[in-house]
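Provided below for reference: sequence and predicted model.
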Amino acid sequence: MLWALTAVLLLAAIAVAATLGRSAWQAQRVADDRDTALAAGRQIAVNFVTMNAATFDADTKRVLAASTGSFQKEYAATIAQLRPVVTANKTVSTVERAEASLVSGDDDSARVIVGVVAPTTNAATPKAEKKTYRLRLDLVKVGDSWKVSSLDFVS
């Protein structure tokens, strides 16, 4: 009888430990997904604002590689119009600072707000002017990576 009671208590303890372990694992997975989405949103915003006449193709390819859906189509369509402007003006925009915050998120989508300070020069303004942007990015999980599906400037 004592043996049976010990076995039942042991099985109950194992069941409780397994349940708690699974809950902790799921909570950690959600936290990791949010951290990954936040980091992806921040990097995509940095890539979007970074522009250099000398590296235009590489700059735009980075943005396209991290995009999907309608945003990818719209961005791809604007590259042909943007290239001559950036090249003729010898535009250089780098990111000095980027701060990001996760607005919302779930397993396969997230909304991120990113504030960016971008010193920018061009042929008419050789001394860098610091431009400040606030961007709202909607991200979707595609496979194992987060991609931007919508990007808007917000005030």
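Nice, I can see it. Numbering: from 1, shown residues only.

From now on I want contacts and neighbour counts done on CA atoms only, so please keep to that.
Will do.

immediately after the longest helix seen in the chain, which helix or strand?
As assigned by DSSP state H, the longest helix anywhere in the chain is helix 2-49. The helix or strand immediately downstream of helix 2-49 is strand 51-52, counting by DSSP states H and E.

Could you identify the helix or strand that succeeds that next one?
Downstream of strand 51-52, the next assigned helix or strand under DSSP H and E is helix 56-65.

Comparison target, given below:
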Amino acid sequence: MTEDLATPPRTARRFLTVLAVVLALACLLVLGAKAFVPGVLPSSWTAADDAADRDTEITTTARRMMSDFVNLDYNDIDADTKRVLGYATGKFKTDYSNDLVELTALTRQRRAVSTGDVLKVGIGQVDEKTAIVSVAVDTKVTNTTTEAAKKAGKGPGYQELGYMFKLTMNHVGDRWLIADLEVIR
């Protein structure tokens, strides 16, 4: 019996077939594990990406909350303050809640409207649970006093104010909330 040298023996062909199948299965297992078990293979997602996502979440929350905080209208004061409380926790929530009756009464009595823009948000210190954030805002306030001054020819009918706030934010559940608010200037 003469074997053709170009054709491998039957056992060699079987071995190569089994080897190819085993290698294909191994590749599928590794790729499948990567899809379901993070960290099995090197990834382009890094701790820096996690930190960037966290920082974006913090600055977005701070910007939204401070916008709600400085944009108040006596006609919608209940809804406005409810939005602010939606971002509140800890000391800030307690203090704001305690001052709410007086804030609401004064806002309505003086027919106050405050419109504002968040100019800048900067993160000072941050870890997984707490962030210290600075927020700069400009506001324009109209009320019975500014309107009276305008009628008397003693002012434009509004008051422009700039503020710098220091926020302490806590990670609660899956959200960043304002735990303390301090007026810096």
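Everything's here; your move. Since the model is a prediction, treat every value here as computed from it, not as a measurement.

what packs against the longest helix of the first structure?
Other elements packing on helix 2-49 of the first structure under the criterion 3 or more Cα pairs under 8 Å, 6 or more residues apart in numbering; DSSP states H and E are helix 56-65, strand 97-105, strand 109-121, strand 129-142, strand 145-153.

counterpart of the longest one in the second structure, which residues?
To tie it back to what came earlier, the one meant is strand 129-142 of the first structure. Mapping strand 129-142 of the first structure onto the second structure (TM-score structural alignment) gives residues 159-172.

what's the answer for the first one, then?
Residues 77-86 of the second structure are where helix 56-65 of the first structure aligns, with TM-score structural alignment as the criterion.

in the matching stretch, what counts as buried?
Within stretch 77-86 of the second structure, the residues that qualify as buried are 77, 80, 81, 84, 85, counting by 16 or more other Cα atoms under 10 Å.

likewise stretch 145-155 of the first structure?
Those would be 146, 147, 148, 149, 150, 151, for stretch 145-155 of the first structure by 16+ other Cα under 10 Å.

now swap in stretch 20-33 of the first structure and tell me
Residues of stretch 20-33 of the first structure classed as buried: residue 33 (neighbour count, 16+ other Cα under 10 Å).

How far does the match of helix 56-65 of the first structure sit from its chain's centre?
19 Å (Cα atoms, centre = their mean, to the nearest Å).

contacting residues around the residue positioned nearest the centre of the first structure?
For the first structure, the residue sitting closest to the mean C-alpha position, by Cα atoms, centre = their mean, is residue 41 at 1.6 Å. By Cα atoms under 8 Å, 6 or more residues apart in numbering, the residues touching residue 41 of the first structure are 100, 112, 113, 114, 137, 139, 146, 148.

give me that answer again for 10 Å
By Cα atoms under 10 Å, 6 or more residues apart in numbering, the contact list for residue 41 of the first structure reads 35, 47, 66, 100-102, 110-114, 135-139, 146-148, 151.

now do residue 185 of the second structure
136, 162, 163, 164, 165, 166.

hmm, 6 Å instead?
163, 164 (Cα atoms under 6 Å, 6 or more residues apart in numbering).

State the distance from it to residue 94 of the second structure.
22 Å (Cα to Cα, to the nearest Å).

Longest helix in the second structure, by number of residues?
helix 10-36.

Provide the aligned range in the first structure for it.
Using TM-score structural alignment, helix 10-36 of the second structure finds no match anywhere in the first structure.

how far does that helix sit from the chain's center?
45 Å.

May I see the buried residues of that helix?
Under 16+ other Cα under 10 Å, helix 10-36 of the second structure has no buried positions.

what does stretch 109-125 of the second structure give?
For stretch 109-125 of the second structure, by 16+ other Cα under 10 Å, it's 111, 112, 113, 114, 115, 116, 117, 118, 121, 123.

Tell me who's in contact with the third one.
So the one you mean is residue 113 of the second structure. 72, 73, 141, 142.

Include distance to residue 100 of the second structure when you put the residues you listed into TSV, please.
Formatted as TSV, the contacts of residue 113 of the second structure follow (distance: Cα to Cα, whole Å):
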residue	distance to residue 100 of the second structure
72	13
73	14
141	19
142	20
